[in-house]
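# sequence and predicted structure are below.
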Amino acid sequence: MARVSQEHLDARRRQILNGAARLFARNGFHATSMQDVLKEVDLSAGAVYRYFSGKDELIAAIVKDVLGEIRASFEDVVRQSPPPPPDRLVGAVLGRTLNVYSSLSEEGESVLPPLIMQVWAETVRNEELAAVLAEVYTTLREAWGRAVEAYQDAGMMSPDIPADHVARTMIATVQGFIAQQALFGGAPVEVLQDGLRALMSMGDDRAVTDGSQLG
């Protein structure tokens, strides 16, 4: 019997993940059965179960795949010293991440935003998935925090704000943009970049924080 190459095994696993991601984004986790996945990828039960024991394992694999891509894209960007400004940093990470599953829909739009919304909802009932998400989030917070410290060391950002506060805000911006795309339709990453650039251009006039001067 001819030995199956690793390339073939990897391609088959990717085929299953892509088909499952497409279904999950379209119909949700709970409305998608393993039979639906088998039909979508046009494979036998034995071929699919060779890689994944069931739907929960498929979901976890997709989540790890997406989060791994986010981590890799961020690490690539922050190799620069100092890292690019926040608008370019966020845009580069988000743009690469959205491209992970951009070829799966007929319209060519990424299925990632609705998929991530499904993941967030699933963590309420799935403790294992919640643990995976929490672990990666902690790792990203630390990495983005180091990027903020590099900004501060380079004089690009005020040093009087805790780096973790800025990191959490940058991550929240990405999360919010993904939620907007899932709920209200896609928008180019440049929209987020432009908004961040405008906010970054504001002066820090503490006087306007006095309510008496706000009318």
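That came through fine. Numbering: from 1, shown residues only.
# from now on I want contacts and neighbour counts done on CA atoms only, so please keep to that.
Noted.
# can you map out the helices along this structure?
6-27, 34-41, 45-49, 55-77, 86-98, 112-122, 127-153, 163-184, 189-200 (DSSP state H).
# who wins for proximity to Leu104 among the ones you listed?
Closest approach to Leu104 among the helices of the chain (CA to CA): helix 6-27, 6.3 Å.
# give me the contact list for that closest one.
Contact with helix 6-27 is made by 32, 36-37, 40-41, 48, 51, 58, 61-62, 101, 104-105, 111-112, 114-115, 118, as judged by CA atoms under 8 Å, 6 or more residues apart in numbering.
# please redo it, this time with the cut-off set to 6 Å
With CA atoms under 6 Å, 6 or more residues apart in numbering as the test, helix 6-27 has contacts from Val37, Glu40, Val41, Val111, Pro114, Leu115.
# and here's the other structure:
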Amino acid sequence: MQDVIKEADLSVGAFYRYFKSKNELITAIAGEKIGEVTSVLDAVLEADPMPPVPEIIDRVLELVDRSIDGGGPVRIAVQVWGEAVHDPEVAAIVAEIYGRVRSRAVHIAERAQAAGRLSADADPVGVGGALFGLIQGYILQRILIGNVDRTQYVNGVRALVAG
């Protein structure tokens, strides 16, 4: 927290005037970034016809790239995920926030199935979970490995979906 307060160029008292705890800060940052992602997914869900899944993934990953390349808060996602393993309050926050993205991914799978782009016997909940995992996997790779080519990643997703 001291690093965050220093980076924000605030006194401890000023910081705690805005946020009552570390968890409240995590909620604010995660909520803002996830809000951007859910707005992209909401636009996709409203589109008629809905774009192909690889294009949807590409749109979300473009947001991820902009945040990471700009030093944005997506960089702390992995730290928050790690904190969620040890802190039940953070785990609840993460489950609620990321649950919104996962639920939209399930809706995307349902729409893809209804449009005939997904096998009729596919489980939309399972497919939505896999789509959500592809986004998290990309974030992990970008942060842990470094320069991962988004186009190449999306082409890999395209090949998986086509196979």
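Right, received. Where do you want to start? Remember, it's a predicted structure, so these values are computed and weren't measured experimentally.
# a markdown table for the helices of the first structure, including mean neighbour count?
Output for those, formatted as a markdown table (neighbours: other CA atoms under 10 Å):
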| stretch | mean neighbour count |
| --- | --- |
| helix 6-27 | 17 |
| helix 34-41 | 16 |
| helix 45-49 | 14 |
| helix 55-77 | 17 |
| helix 86-98 | 19 |
| helix 112-122 | 20 |
| helix 127-153 | 17 |
| helix 163-184 | 16 |
| helix 189-200 | 15 |
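# coming back round to it: of all the contacts of helix 6-27 of the first structure, which two lie farthest apart?
For the contacts of helix 6-27 of the first structure, the farthest-apart pair by CA to CA is Val41 and Pro114; their separation is 20.0 Å.
# quick one: map Val40 of the second structure onto the first structure.
Superposed on the first structure with TM-score structural alignment, Val40 of the second structure falls opposite Ser73.
# can you tell me the closest non-neighbouring residue to that match?
Spatially, and ignoring its direct neighbours in sequence, Ser73 of the first structure is nearest to Val93 (5.4 Å; CA to CA, 6 or more residues apart in numbering).
# that neighbour against Ala72, yeah?
No. Using CA atoms under 6 Å as the test, Val93 of the first structure is too far from Ala72 to be in contact (8.9 Å).
# how near is the alignment partner in the second structure of Ala150 of the first structure to Arg158 of the second structure?
Matched to the second structure by TM-score structural alignment, Ala150 of the first structure sits across from Arg111. Using CA to CA, to the nearest Å, Arg111 of the second structure is found at 18 Å from Arg158 of the second structure.
# map Val78 of the second structure onto the first structure.
Per TM-score structural alignment, Val78 of the second structure is aligned with Met117.
# ditto for Gln152 of the second structure
When the first structure is aligned by TM-score structural alignment, the residue opposite Gln152 of the second structure is Val191.
# what residues does its match make contact with?
By CA under 6 Å, 6+ apart, the contact set of Val191 of the first structure is empty.
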